[in-house]
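J.: Just to be clear, the model below is a prediction. Sequence and coordinates:
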Amino acid sequence: MQINGSIVLYNNDVELLKKAINSFLNTELEVKLYLIDNSPTDNLKYLSSIDPRIEYIFNDANLGFGKAHNVAIRKSIENEVKYHLVLNPDVYFEKSVLEELCGYMQSHHDVANIIPKTFYPDGRLQYLCKLLPTPAGLVVRRFISSDKLIKKVNKKYELRDFNYDKILNTPFLSGCFMFLRVECLKEVGLFDENIFMYMEDIDLNRRLHKKYKTIFYPNVSIVHVHAQESYKRKALLMSHVKSAVYYFNKWGWFFDGFRKNKNKEVIRLIKKINKKL
């Protein structure tokens, strides 16, 4: 059984990128890694010589996050590969993570996507289980300067009442690490290529969650450097805004029944979990 993975490149920190590459390849499982390069030049092509399990694809254009990953995911579909890992270039992890996740997916056929517990390099937890976003919530988190209000919104949105040590089926999981069942992607579709960057992970996960489980799995962990570039660079902020507008036009700004019901369902589930503690 083969597991394919893909990392989208764009003028990356090479040493950090190598940690991501080595993390994926450090396994006894049969794996293949696609490096999909959106950079202006193919200077990173030499990375394909690190290991024969790497295939480098130079796009000669910046296709965006989701469209570039789709290049590799389509190869997984064509080759009838069972699982595909969408991996950020700033994520690294210990050996056995892939084995553990693969074992869980093998015994839970109703799971379409899974992400492990995730930490910053300094050991702080990243709150990557989220509710489906609302327009008001995104505006507060990106444009309002009130720390008190942002903290209140994040407490609910990032499910901070959840202690992140139990398995949870939630409609929004971060796109930094998406261990995907390819058969499910064939049914619901790949990343929406109308989204250049940001929100594409939410869009795909909600489509998967509508028919399958999308699981937070705390029994293994990864490290995500997570620079939050859209908070620092105006061009990326505008890309985030454009993606958000497209997302809400697609799924609904104020009337999104799926969002309303699923968010309530997750909150109820967390309350039930907390009562058992």
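T.: Thanks, I have the structure now.

J.: drop to CA atoms for contacts and neighbour counts, all remaining ones
T.: Fine.

J.: ranges for the helices of the stretch 51-200 of the chain?
T.: Taking DSSP state H, counting those that start in this stretch to define them, one finds helices in the stretch 51-200 of the chain at 65-78, 97-107, 135-143, 147-157, 182-188, 200-211.

J.: Of all the ones you listed, which one comes closest to Trp251?
T.: helix 200-211 (8.9 Å; Cα to Cα).

J.: So for the following helix or strand past the closest one, what gets flagged as buried?
T.: Toward the C-terminus, helix 200-211 is succeeded by strand 213-224 as the next helix or strand (DSSP states H and E). Using 16 or more other Cα atoms under 10 Å as the burial criterion, the residues of strand 213-224 that qualify are 213-218, 220-224.

J.: Same question for stretch 119-127.
T.: Quick answer for stretch 119-127 (16+ other Cα under 10 Å): 119, 126-127.

J.: from those, which ones fall inside strands?
T.: Judged by DSSP state E, strands contain the following of those: Phe119.

J.: Pasting the second one now:
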Amino acid sequence: MMVFSIVVTYNGSQWIEKCFGNLVNSIIQDHHILAIDNGSTDNTLELIRALYPEVEVIENDANLGFGKANNIGILKALEAKAEYVFLLNQDAWIESNTIEDLIKISKTKPEYGILSPIQNDARGNIEKQFSTYLSKAKLNVQKQILEVPFVNAASWLIPVTCIKKIGLFDSLFFHYGEDENYCHRAHYYKFKIGIIPSSCIVHDRGERLNKMSFLKTQVRHIIYIKCNLANINYPMSYLILQFYFKTPIFLLKKLYWRQFKIFFVRIIIIIKLPFMLKGILLARNRTKKQFNF
């Protein structure tokens, strides 16, 4: 049983030893580790090659984004006839038994297309954003799996049987949003998404969650709208009408609370939306066509 672990790297030298060191020390057998580098300008690649020669490295000439870079690794996993793909962020690290524990549960629960361990921060507490996913499921340690509508792709185990139905990450998304879109597509193909309370990793992201600039706020809101409209589980006409129906109330609330940055971001999105619809429609059509490899 071959497992492909894929890590997309970009100027991540500060995490290399923990991320790859723990992957190399995983107790899972027949484990292939692949680093897809998105054009790092620090010593990320030098560290990986010097410390972990067993890790296969693929260098991209430019930053392809999270989804496209992972797709390179996923295709290699399919070519190698792997049974599982394990996606891990460069700023995250596993325990020695993490992957094995996830696979054991996956084998008994084939209806789950995506499994994630609990994500703790560097201080050992449940990571702040991850806690919002848990709030949508009843955290009961007696349960083997907590079913959730979404969990971010910082640490995903995906059976290849699932990938062969859902396909790769969609090119509509460059960075952020691709994991939510993938979860929507998993639901479309009747797969469940689960968190395993008995398994955990560290996701060291807290220090970088700073206040966003106007441009970053705009980008994040555009991603949110794209994710919503590309959700194949609902008719696109319904989602567009819902957006325009809710927008006046949304704008009035932002004015009332003097949240002018978000107010103007939404105005910009209203102007841009007609030009985004073609790409979103193409993404929805791609989802309807089952992936062929």
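T.: Ah, there it is. A quick note: this is a predicted structure, and the numbers were derived from the prediction, not measured.

J.: follow-up on the earlier one: with Lys271 of structure 1 as the reference, name the closest of the helices of the stretch 51-200 of structure 1.
T.: helix 147-157 (12.3 Å).

J.: okay, the angle between that closest one and helix 135-143?
T.: Going by axes from the mean of the first three to the mean of the last three Cα atoms, to 10 degrees, helix 147-157 of structure 1 is angled at 130 degrees with respect to helix 135-143.

J.: Centre of the chain to helix 147-157 of structure 1, how far?
T.: Averaging C-alpha positions (Cα atoms, centre = their mean, to the nearest Å) puts helix 147-157 of structure 1 22 Å from its chain's average.

J.: One more: stretch 259-277 of structure 1?
T.: Relative to the centre of its chain, stretch 259-277 of structure 1 is centred 22 Å away, using Cα atoms, centre = their mean.

J.: ditto for stretch 234-241 of structure 2
T.: Taking Cα atoms, centre = their mean, one finds the center of stretch 234-241 of structure 2 at 24 Å from the center of the full chain.

J.: Pipe the helices of the stretch 51-200 of structure 1 into TSV and attach mean neighbour count and distance to Val86 of structure 1 per row.
T.: Output for those, formatted as TSV (neighbours: other Cα atoms under 10 Å; distance: least, Cα to Cα, whole Å):
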stretch	mean neighbour count	distance to Val86 of structure 1
helix 65-78	20	7
helix 97-107	16	12
helix 135-143	14	24
helix 147-157	14	23
helix 182-188	17	11
helix 200-211	21	10
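
J.: Of the ones you listed, give the one that comes closest to Leu237 of structure 1.
T.: When these are compared (using Cα to Cα), the closest one is helix 135-143, at 8.9 Å.

J.: Just tell me the aligned range of the closest one in structure 2.
T.: Under TM-score structural alignment, helix 135-143 of structure 1 corresponds to no residues of structure 2.

J.: Roughly how far does the residue lying farthest from the centre of structure 2 sit from Lys211 of structure 2?
T.: Farthest-out residue of structure 2 from its mean C-alpha position, per Cα atoms, centre = their mean: Tyr256, at 34.2 Å. Remark: distance between Tyr256 of structure 2 and Lys211 of structure 2 (Cα to Cα, to the nearest Å) = 21 Å.

J.: do Asp37 of structure 2 as well
T.: 27 Å.

J.: of those two, who's got more company?
T.: Neighbours were counted for Asp37 of structure 2 and for Lys211 using other Cα atoms under 10 Å; Asp37 has more, 24 against 8.

J.: Tell me the residue in structure 1 aligned with Gly124 of structure 2.
T.: Using TM-score structural alignment, Gly124 of structure 2 sits opposite Gly123 in structure 1.

J.: residue contacts, its match?
T.: Contacts for Gly123 of structure 1 (Cα atoms under 8 Å, 6 or more residues apart in numbering) come out as none.

J.: Just tell me which of the helices of the stretch 51-200 of structure 1 ends up closest to Lys18 of structure 1.
T.: helix 97-107 (17.3 Å).

J.: Give me the aligned partner of Phe216 of structure 1 over in structure 2.
T.: Looks like Phe216 of structure 1 aligns to Ile195 there (TM-score structural alignment).

J.: residues contacting the counterpart of Ile50 of structure 1 in structure 2?
T.: Aligned by TM-score structural alignment, Ile50 of structure 1 pairs with Leu51 of structure 2. Contacts for Leu51 of structure 2 were tallied using Cα under 8 Å, 6+ apart; they are Glu17.

J.: coming back round to it: roughly how far does the match of Gly124 of structure 2 sit from Glu78 of structure 1?
T.: From Gly123 of structure 1 to Glu78 of structure 1 the distance is 39 Å (Cα to Cα).

J.: just to revisit the earlier point, out of the buried residues of strand 213-224 of structure 1, which is nearest to Tyr198 of structure 1?
T.: Using Cα to Cα, His224 comes nearest to Tyr198 of structure 1 of the buried residues of strand 213-224 of structure 1, at 16.5 Å.

J.: quick one: the closest one and Ile115 touch, right?
T.: No: His224 of structure 1 is beyond contact range of Ile115, at 11.9 Å (criterion: Cα atoms under 8 Å).

J.: quick one, what contacts the aligned residue in structure 1 for Ile166 of structure 2?
T.: In structure 1, the residue matched to Ile166 of structure 2 (TM-score structural alignment) is Val188. Going by Cα under 8 Å, 6+ apart, Val188 of structure 1 touches 207-208.

J.: Name all residues that make contact with the spatially most central residue of structure 2.
T.: Per Cα atoms, centre = their mean, the C-alpha nearest to the average position across structure 2 is that of Ala153, at 2.6 Å. Taking Cα under 8 Å, 6+ apart, we find Ala153 of structure 2 in contact with 87-89, 179.
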